[in-house]
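Colleague: what's the 3D shape of this:
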Amino acid sequence: MSINSAMLAGVSGLVANSSALAAISDNIANVNTVAYKRNQVNFANVVTAQSVKGKYSAGGVQGITRQFVSQQGLIQSSGSSTDLAISGDGFFVVAQKGAGLTASDARSFTRQGSFSVDAEGYLVNDSNLYLQGWPRQADGTYNVNPSDLNNMQSINVKNLGAAVAPTTRTTVNANLNAAGVISAAEATYNGTTVASMADYADDPSTGTRPDFVIELNLVDSQGGARKVNMAFLKADSPTGNTWHAEIYAVPASDVDVAGRPGQIAAGQVMFNADGSIDLTNTTLFGAAGATPEIVLDASGGAQPKWSDGLGIDAQTVSLNLDKITQYAQTSTVNSIGQNGAGVGNIVAIEVSENGIVSAIYDNSQIREVAKIGIATFPNPDGLTQVSGNAYRTTLAAGEMTIKEAGVGGAGQISPSSLEASTVDLSAEFTGLIQTQKAYSASSKIITTADQMLEELINIKR
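Modeller: So this is what the prediction gives:
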């Protein structure tokens, strides 16, 4: 009968408004939760078929929960370099454990980017979810697959070991004195015999003393410091623009060579009439015009090589000698610039806008670790919510695609930033009042229907 349907409609109103209150309570409680997406309960009427003309049966109301997952929260600056926000569409891929991930382990998706480094070196957010990314391959690339989550691993930024960068290039800025006096020993100098400058460096009682020495400090493949000298002796030439030159290791035992102890190269360095170096006719590196470089094979390799006892890799050092001049001024070294760095340890973590996670070392080296993938869905509002401010895939959400940050519609990563919740407190408090009034009104329906039924029962008395 109609009175019963009215009572049931009141009950449905209580249930629907209870759901609305629960959603509002969740929103208010999570107003400060990073990247929280507000929920809302919308109401839809339920219509009961009217079988008797002129009579009406109430159907009531039902609550329909709607998620606003696709709504972008405000991006706010953070003081941590591992705090991340997504500016645009997409989600971070996360897992519930770090090491030993298998295909059967569940992955979820979140925009809560409050990541920090845990004791084992993994990037973990406040909900204890581990950030996933494509690990850097040995060739420096990333195996990016748009649909295979198994290519991604929990990103670890500590178990990388120390970083070493051997020297590969050196720039020398120096001047050789064009007015220098030719040494008496120049007349007997021979770079391939005991009269060499390399011999003098090994034992000052032998060999030929150079007029000028430039010291180069190289870093080897193990991060060790190796000294290599470039020695010059002014030659007795008609133009006065020729110098004898040698390159040798100090101590000589660092290098195994077939010629003089520690000697890597020997020849002549030529200068033009304007004082600039003439590399075209310089023979220090072999034939005239040869590439200026130091080439040493690995320990155990072919001579010239690093000594076997050192156990280090082959090394080629390019020498930029364009700034070596010959002017009538005191021989001097103006500057020496070179790359390479000894053993360094991780001091910071950096994430770029395109998702590259890099480790920063105290020797100024930067090592790429992984690339963060961004998961996108055709209908993110259709995802199902799970604990930890995360989501799981559903049919309603559509097919997932993993993209590189900023590519194909995926959002860019904002490092040192966090996404705020999308909760508007003023709107929630207004909804709270409306829900309270609607709940009271629904309860009044039940009270009124009960009174009418009581009147009906009293007719019989």
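
Colleague: Please make it C-alpha for all contacts and neighbour counts, starting now.
Modeller: OK.

Colleague: start to end distance for stretch 69-86?
Modeller: Using CA to CA, to the nearest Å, the span of stretch 69-86 from its first residue to its last is 13 Å.

Colleague: What lies in contact with that stretch?
Modeller: Stretch 69-86 has contacts (CA atoms under 8 Å, 6 or more residues apart in numbering) with 35, 37-38, 87-89, 111-117, 123, 349-351, 380-381, 383, 411-422.

Colleague: If we use 6 Å, what do you get?
Modeller: 37, 113-116, 380-381, 411-422 (CA atoms under 6 Å, 6 or more residues apart in numbering).

Colleague: Wait, a helix at residue 313?
Modeller: No. Using DSSP: H, G, I helix; E, B strand; the rest coil, the secondary structure at residue 313 is coil, not a helix.

Colleague: any idea how far it is from residue 296?
Modeller: As defined by CA to CA, residue 313 lies at a distance of 9 Å from residue 296.

Colleague: who has more neighbours, these two?
Modeller: residue 296 (22 against 17; other CA atoms under 10 Å).

Colleague: wait, the more buried one sits on residue 317?
Modeller: No. Using CA atoms under 6 Å, residue 296 is not in contact with residue 317, being 8.7 Å away.

Colleague: to compare against the first, here's another:
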Amino acid sequence: MSLYGTMRTGVSGMNAQANRLGTVGDNIANASTAGYKKASTQFSSLILPSGQGSYNSGGVNTSVRYSISAQGTFSYTTSQTDLAINGRGFFIVQGSDGVEYLTRAGSFQQMDDGSLVNSAGFTLMGYEYSSAADPTIVINGFDGLTEVNLQAGGMSATPSTAGYITANLPSNEAVGYTKPTSLMAYDSQGNSRKLDFSYIKTGDNAWTVSASYTNPDTGVVTPQIPATAITFDADGKLLTPAGGSITTAGLTINGAALNPIAIDISGMTQLGKPFESTGDINGKAASSVIGYEIGKDGVVSLKYESGELVPKFRLAMADVQSPDKLNPLAGNVYSQSNDSGVIVMGYPANGSYGSVLSGALEDSNVDIAEELTSMIEAQRNYTANSKVFQTGSELLEVLVNLKR
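Modeller: Modelled structure (predicted):
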């Protein structure tokens, strides 16, 4: 057996244990890092060919394995922008270099510009939401992604387009009986516009309904629905107009458009009771964003002063065939490697992808007790390997001293 080989074997063992101590140190340092996945050092033997009658000592090789697929526990917080994934998948974030990365670290905070940035400075990405269909995604790429922005809605107004009136017109009133009511509508700029309705009895089972708008600044009255005949059958049920609907004309007011509004009056009756009416017109007044909600399916909705929740974005989620083979990078992010498989895109709570927990963070999957045990083992093994090196050195000294 070569004494030099013995010394090299001891050095190999010390280097291997030093690598193990390195991963243990990283794990302990990041035990409180949200979404951190622990590293471990794996050992494999290095065998060198030996001649007949002599043994050629080899050594040990090390490789680092990451437990990226092992999910940590969850810690719940008071911030809705703290996000965790319950199940498979990764958030897509963009670095300052404009490149997209994968991460499980969901400690996002809203910035002044409305973007969501995590503690490592990466920006959360997603798709613009559509109520008609799921966003079209590039399955194996990041095309189509956009920055998730909680101020993207700004001020919002929804113009009126439809409404309904349910009323009972008293059958026992005399011809000429008149009853006014009003409904509030909204123009294209979110201004409230009061529409005045008038019902006049013209005969047995016959009435007219009309509507107008009075400009509060000028006092000018603009007809919106001309006097329209409505008739009832002997049971007091509506006969005409056909379809049970009337429509306002629409107009422009101070540069804003009040759209034509289809009013459903099919629920109107004529019975021997006093006049009563209920009704509503859709649309919302101008309001600003006051909050947001992030659902389990990753839909990011903005909350307006009017109480309306408007979906704006849907978080993107990615996965690979072998998550443990991803390349870990600074900032608790990952990139695709040759061994991880291609990145496949999808949505939270869809297929094999996990759901999003708002107001929660995924803890590190580091077990401190296990790491401390590994540290003690590595320390003892390092000492043992140093003894092998020391013994080889001492024997070499004996060999040199044979000749004096």
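
Colleague: how about the strands in the stretch 101-250 of structure 1?
Modeller: Secondary structure of the stretch 101-250 of structure 1, counting by DSSP state E, counting those that start in this stretch: strands at 107-110, 116-117, 123-124, 130-135, 153-154, 163-165, 169-177, 212-219, 225-234, 242-250.

Colleague: thinking again about what came up before, what about burial for the contacts of stretch 69-86 of structure 1, which qualify?
Modeller: Using 16 or more other CA atoms under 10 Å as the burial test, the contacts of stretch 69-86 of structure 1 include 37, 113-116, 380-381, 411-422 as buried.

Colleague: Mind checking which of the residues you listed are in helices?
Modeller: Per DSSP state H, helices hold no members of those.

Colleague: Sort out for me which of these are in strands.
Modeller: Those of these mapping onto strands are 116, 412-415, 417-419, per DSSP state E.

Colleague: and residue 39 of structure 1, how many neighbours?
Modeller: A total of 20 residues lie near residue 39 of structure 1 under the criterion other CA under 10 Å.

Colleague: For it, list the residues it contacts.
Modeller: 23, 66-67.

Colleague: For those, pick the one with the most neighbours.
Modeller: Neighbour max across the contacts of residue 39 of structure 1 (other CA under 10 Å) = residue 23, 20 neighbours.

Colleague: you'd agree that residue is in a helix?
Modeller: Yes. Assessed with three-state DSSP, residue 23 of structure 1 lies in a helix.

Colleague: That one -> structure 2?
Modeller: By TM-score structural alignment, residue 23 of structure 1 lines up with residue 23 in structure 2.

Colleague: That match and residue 327 of structure 2, how far apart?
Modeller: Counting by CA to CA - residue 23 of structure 2 and residue 327 of structure 2 are separated by 15 Å.

Colleague: Quick one: map residue 399 of structure 2 onto structure 1.
Modeller: Using TM-score structural alignment, residue 399 of structure 2 lines up with residue 456 in structure 1.

Colleague: swap that for residue 274 of structure 2, please
Modeller: Correspondence of residue 274 of structure 2 to structure 1, assessed by TM-score structural alignment: residue 330.

Colleague: Same question for residue 384 of structure 2.
Modeller: Aligned counterpart of residue 384 of structure 2 in structure 1: residue 441 (TM-score structural alignment).

Colleague: Same check on residue 107 of structure 2?
Modeller: That one, residue 107 of structure 2, aligns with residue 114 by TM-score structural alignment.

Colleague: Looks like that match contacts residue 125 (just checking).
Modeller: Yes. In terms of CA under 6 Å, residue 114 of structure 1 counts as a neighbour of residue 125; the distance is 5.0 Å.

Colleague: Report the central residue of structure 1.
Modeller: residue 357 (1.4 Å; CA atoms, centre = their mean).

Colleague: dump the residue contacts of that residue.
Modeller: Contacts of residue 357 of structure 1 were listed using CA under 6 Å, 6+ apart, and they are 350-351, 368-371.

Colleague: now residue 223 of structure 2
Modeller: Contacts of residue 223 of structure 2 by CA under 6 Å, 6+ apart are residue 212.

Colleague: repeat for residue 265 of structure 2
Modeller: Contact partners of residue 265 of structure 2, counting by CA under 6 Å, 6+ apart, are 164-165, 244-245.

Colleague: try 8 Å
Modeller: Here residue 265 of structure 2 is in contact with 164-166, 244-246 (criterion: CA under 8 Å, 6+ apart).
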